[in-house]
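> What shape does this take:
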Amino acid sequence: MNILFIEDDAIETMKLHRAVKKLNCNHNIAEAKNGEEALEYLNSYQVKPDIILLDLNMPRMSGIDFLKILKADEVLKYLPTIVLTTSENRIDLLECYKIGIAGYVVKPLRYADYEENLDKIFKYWEINSLVKP
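I've put the predicted structure just below:
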């Protein structure tokens, strides 16, 4: 799978790469540090990601603002976006689903739980039939 990982925290990015390596995944991971970078990436490349993993709390453009722009675009709106965040705020959760996310996963404190959650996310999307823009 081609995955776009949108995260501003370097430690979280290292954690994702460590988990992907340990899970023996052969996924291509593209990174963006904020919503603006992610939109530039999405509009620059012909090959779109199969899924987007999105943090909510980022500088310059929040994850929710990014989602609003993404889901308003006639081509990009079909990209499955999974929120991967520390926010347990119910208002954030409801707003994200209202905008049109594919899933909302709260980052657990324990690394083993984080790895297990990523494994479940990847396995689900590996077998899912995706709409290709």
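> From now on I want contacts and neighbour counts done on CA atoms only, so please keep to that.
Will do.
> since we're on the nearest residue to residue 93 once chain neighbours are set aside, how many residues are nearby?
Excluding the flanking residues, the one nearest residue 93 by C-alpha to C-alpha, 6 or more residues apart in numbering is residue 104, at 7.0 Å. Close neighbours of residue 104, defined as other C-alpha atoms under 10 Å, add up to 21.
> distance of residue 103 from residue 4?
Look at residue 103 and residue 4: by C-alpha to C-alpha, to the nearest Å, they are 15 Å apart.
> Could I get the contacting residues of residue 7?
Each residue near residue 7 by C-alpha atoms under 8 Å, 6 or more residues apart in numbering is listed here: 13, 31-34, 54-55, 58.
> Quick check, residue 85 in contact with residue 56.
Yes: Residue 85 lies in contact with residue 56 (C-alpha atoms under 8 Å); the separation is 6.0 Å.
> tally of neighbours for the residue nearest to residue 56 when sequence neighbours are not counted?
In this structure, residue 56 finds its nearest non-sequential neighbour in residue 63, 3.9 Å apart by C-alpha to C-alpha, 6+ apart. Residues near residue 63, counting by other C-alpha under 10 Å, number 22.
> Let's see this one next, to set against the first:
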Amino acid sequence: MKQLRVLLVDDNPEDIFLAREVFQEHEAQVDLVTCQSAPDALDYLRRHAEVAYLPDVVLLDINMPGMSGFELLRALKDDRSLSHIPVVMLTTSGHPKDVQEAYTLHASSYLMKSENFQAFMEQIDAFVTYWQRNRLRHWPQR
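Reported below is the predicted structural model:
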């Protein structure tokens, strides 16, 4: 099976480090790229706008300085060459307004980051399994 290409966008270096640790358990199945800001992620996606280089799914934090995750999500969904990429919000916020805003802006899913490392590992395991089974099966070959 081909690798699942994931773009993680999070401004917190500790959260990125933790996510890299967890995704390393899936290194044979997942190609993880990280960006520490929404503008960097948007630039990365626009530079790699050919389908062969785009991620299969974006994991996106909400609360980031400058450009929020919601603003990036809006920009992605407004860009015809990027709007098809599924975006999963990965955040510590469980506020109902944040959940509603994410789905209003067409996020594919909303995950609350677990503060427990073992539970976070289980979340990522489930994320990888889901997206491998449901995204890659019908995605064009690279």
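> contacting residues around the residue nearest to residue 93 of the first structure?
By C-alpha under 8 Å, 6+ apart, the contact set of residue 104 of the first structure is 82-85, 93.
> quick one: contacts for residue 70 of the first structure?
39, 76-77.
> Separate out the buried members of those.
Buried members of the contacts of residue 70 of the first structure, scored by 16 or more other C-alpha atoms under 10 Å, are 76-77.
> What is the aligned counterpart of residue 70 of the first structure in the second structure?
Using TM-score structural alignment as the criterion, the counterpart of residue 70 of the first structure in the second structure is residue 76.
> Same question for residue 19 of the first structure.
The alignment partner of residue 19 of the first structure in the second structure, by TM-score structural alignment, is residue 22.
> Report the secondary structure element holding its match.
When elements are assigned from DSSP states H and E, residue 22 of the second structure belongs to helix 13-24.
> mean per-residue distance, that helix to the first structure?
Here helix 13-24 of the second structure, set against the first structure after superposition, deviates by a mean of 0.8 Å using mean C-alpha distance after the TM-score superposition for the first structure.
> Check which element follows that helix along the chain.
Next helix or strand after helix 13-24 of the second structure toward the C-terminus (DSSP H and E): strand 30-35.
> how many neighbours does the nearest residue in space to residue 118 of the first structure that is not next to it in sequence have?
Distance criterion C-alpha to C-alpha, 6+ apart; nearest residue to residue 118 of the first structure, sequence neighbours excluded, is residue 19 at 7.6 Å. By other C-alpha under 10 Å, the residues close to residue 19 of the first structure number 19.
> didn't residue 19 of the first structure look like it was pressed against residue 113?
No: Residue 19 of the first structure is beyond contact range of residue 113, at 10.6 Å (criterion: C-alpha under 8 Å).
> Tell me which residue of the first structure lines up with residue 113 of the second structure.
Using TM-score structural alignment, the equivalent of residue 113 of the second structure in the first structure is residue 107.
> circling back to that earlier point, out of the contacts of residue 104 of the first structure, which are buried?
82-85, 93.
> Among those, which one sits closest to residue 9 of the first structure?
Set against residue 9 of the first structure, the nearest of those by C-alpha to C-alpha is residue 85 (11.2 Å).
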